[in-house]
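Asker: Below: sequence and its predicted model.
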Amino acid sequence: MVRPENRPRSRILVVKVIASQIRKGNIVDLDGKLYVVLNAESFHPGKGTPTTQIDMRRISDGVKTQQRYKTTDQVERAHVEDHEFSYLYQDGDGFHFMNQENYEQLQVPADVVGDYAPYLQEGMIVSLAIHEGIAVSMEIPQKVTLEITDTEPVVKGQTASGSFKPAMLSNGVRTMVPTHIVTGTRVVVNTADGSYVERAKD
């Protein structure tokens, strides 16, 4: 465990940005409390004022809230220090990472890891936003290489470019791959949505 006196302290810089610039993973300051953005979506109705809806979780106690702003409203975005960590393992307590600077380990709860969980690989370098020694948001590499564990066999005459078929990745995520890709092939996928990028070069 990291003792409180050894925890990396975060320096927080707050800047005002318009609501439509807020993105998932950003930290915002509402009435002096910090919230991590879970989702931000802008709406542009044909008539009426464009708005941005932001789903957030309060860092101090985990309470979730939803706010709707005009897209041009000013929102206070807090910049929390980012540190590089390497992924170690997952257990019943959460996900464990090691700080690349001082080799201290940090436990990160599942709700911070979120949809990225299936893409974590041992030794993967991620960026964790740290506030008061606690990870509040995470960014992982945009692309990872995984193996196809199950997909339909190639059918003659189905090699037309542009056709895709369902496949299962080695991390349990379903995706769509070109028809020429077979089981056992290593492919590169986007971690944001699991979409196929290309056949792995290795």
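Answerer: Nice, thanks for sending it over. Being a predicted model, the structure only gives us computed values, none of them experimental.

Asker: Please count neighbours and contacts with C-alpha atoms only from this point.
Answerer: Noted.

Asker: Then residue 192 would be within a helix, right?
Answerer: No - when classified by DSSP: H, G, I helix; E, B strand; the rest coil, residue 192 is found to be coil rather than part of a helix.

Asker: my read: it touches residue 140, true?
Answerer: No - using Cα atoms under 8 Å, residue 192 is not in contact with residue 140; the gap is 9.2 Å.

Asker: Show me which of those two is the more surrounded one.
Answerer: residue 140 (18 against 13; other Cα atoms under 10 Å).

Asker: Quick check: that one vs residue 62, distance?
Answerer: From residue 140 over to residue 62 the distance is 22 Å, taken as Cα to Cα, to the nearest Å.

Asker: just residue 111 next, same as before
Answerer: From residue 111 to residue 62 the distance is 10 Å (Cα to Cα).

Asker: Burial check on the nearest residue to residue 26 once chain neighbours are set aside, number of neighbours?
Answerer: Once flanking residues are discounted, residue 26 sits nearest to residue 37: 5.4 Å by Cα to Cα, 6 or more residues apart in numbering. Per other Cα under 10 Å, the neighbour tally for residue 37 reads 23.

Asker: same thing with residue 54?
Answerer: 22.

Asker: distance of it from residue 109?
Answerer: To residue 109, residue 54 is 21 Å away according to Cα to Cα.

Asker: hmm, back to that, anything in contact with each of residue 192 and residue 140?
Answerer: Between them, residue 192 and residue 140 share these contacting residues under Cα atoms under 8 Å, 6 or more residues apart in numbering: residue 116.

Asker: Comparison target, given below:
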Amino acid sequence: MKIDGNAIRPGNVIEHKGGLWRAVKIAHTQPGKGGAYLQVELKNIKDGTKQNERFRSSEKVERAILEQKDYQYLYADGPMHTFMDEDTYEQISMSDEDLGDDAVFLQSGMKVTIEMYQEKPLGVALPEKVILEVVETEPALKGQTVSSSYKPATLENGLRIGVPPFIKQGERIIVTTAEREYVSRAD
């Protein structure tokens, strides 16, 4: 679907220079000389590279229509991850490369949303928060208070994050998938 160059919004996916690009940031610019344009920071969906482009309102760009579908994560087999469509029970696989850094959060049975373009999976939208177990952390030092700085901890998926001093090895905690930060203890 063709749209005007100044109609691009953050999150839109466009076909540009032979690839699919997601608009990350936009800024309307009106220089003193010449016509106004839209400065857009684009991120390549395939390889993650970024670039800045200028689009004038007179330019037309092709907006890609993405289909979003709910899947359940089943298992990993080496670098490949298998997901099942919850309606048809059809399975698809995506590689570590396709998933990027998000692959560390996948857990058996997790419900995710997969974006597809022309029947090809592009990426996975994870839940906002996941529960993970702390497998290694330093013991709290006597006299440390809750408001002091965080200490490093290694989680069951290999991720290293900062946790409050009262968190011990073996505890289950809630972590945000976007910021990769400690939220709270899990019940």
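Answerer: Arrived safely, thanks for sending. Keep in mind that this is a model prediction, so the values were computed, not measured.

Asker: re earlier: what's the spacing between the residue nearest to residue 26 of the first structure and residue 20 of the first structure?
Answerer: Distance of residue 37 of the first structure to residue 20 of the first structure, given as Cα to Cα: 13 Å.

Asker: for residue 92 of the first structure, same thing?
Answerer: 37 Å.

Asker: So those two - more neighbours on which side?
Answerer: When residue 92 of the first structure and residue 20 are compared for neighbours, residue 20 comes out ahead with 22 against 7, by other Cα under 10 Å.

Asker: Tally up the residues packed near the nearest residue to that one once chain neighbours are set aside, please.
Answerer: Sequence neighbours aside, residue 71 is the residue nearest to residue 20 of the first structure in space, at 4.8 Å (criterion: Cα to Cα, 6+ apart). Residues contacting residue 71 of the first structure under the criterion other Cα under 10 Å number 21.

Asker: and residue 71 of the first structure, what does it touch?
Answerer: Here residue 71 of the first structure is in contact with 18-20, 42, 50-52 (Cα under 8 Å, 6+ apart).

Asker: Tell me the one among those residues nearest to residue 167 of the first structure.
Answerer: residue 42 (32.3 Å; Cα to Cα).

Asker: In the helix or strand where the closest one lies, which of the residues would be classed as buried?
Answerer: Using DSSP states H and E, residue 42 of the first structure sits within strand 33-43. Buried residues in strand 33-43 of the first structure, counted by 16 or more other Cα atoms under 10 Å: 34-38, 40-42.

Asker: If you count contacts, what does that strand end up packed against?
Answerer: When contacts are defined as 3 or more Cα pairs under 8 Å, 6 or more residues apart in numbering; DSSP states H and E, strand 33-43 of the first structure sits against strand 27-30, strand 51-58.

Asker: Hey, what's the angle from that strand to strand 51-58? Just curious.
Answerer: 150 degrees (axes from the mean of the first three to the mean of the last three Cα atoms, to 10 degrees).

Asker: Report the distance from strand 33-43 of the first structure to the chain centre.
Answerer: 14 Å (Cα atoms, centre = their mean, to the nearest Å).

Asker: swap in stretch 100-117 of the first structure?
Answerer: From the chain centre to the centre of stretch 100-117 of the first structure is a distance of 11 Å (Cα atoms, centre = their mean).

Asker: That stretch corresponds to what range in the second structure?
Answerer: Matched against the second structure by TM-score structural alignment, stretch 100-117 of the first structure falls on residues 86-103.

Asker: Flag every buried residue along the matching stretch.
Answerer: By neighbour count with 16+ other Cα under 10 Å, stretch 86-103 of the second structure contains the buried residues 93-94, 98-99, 103.
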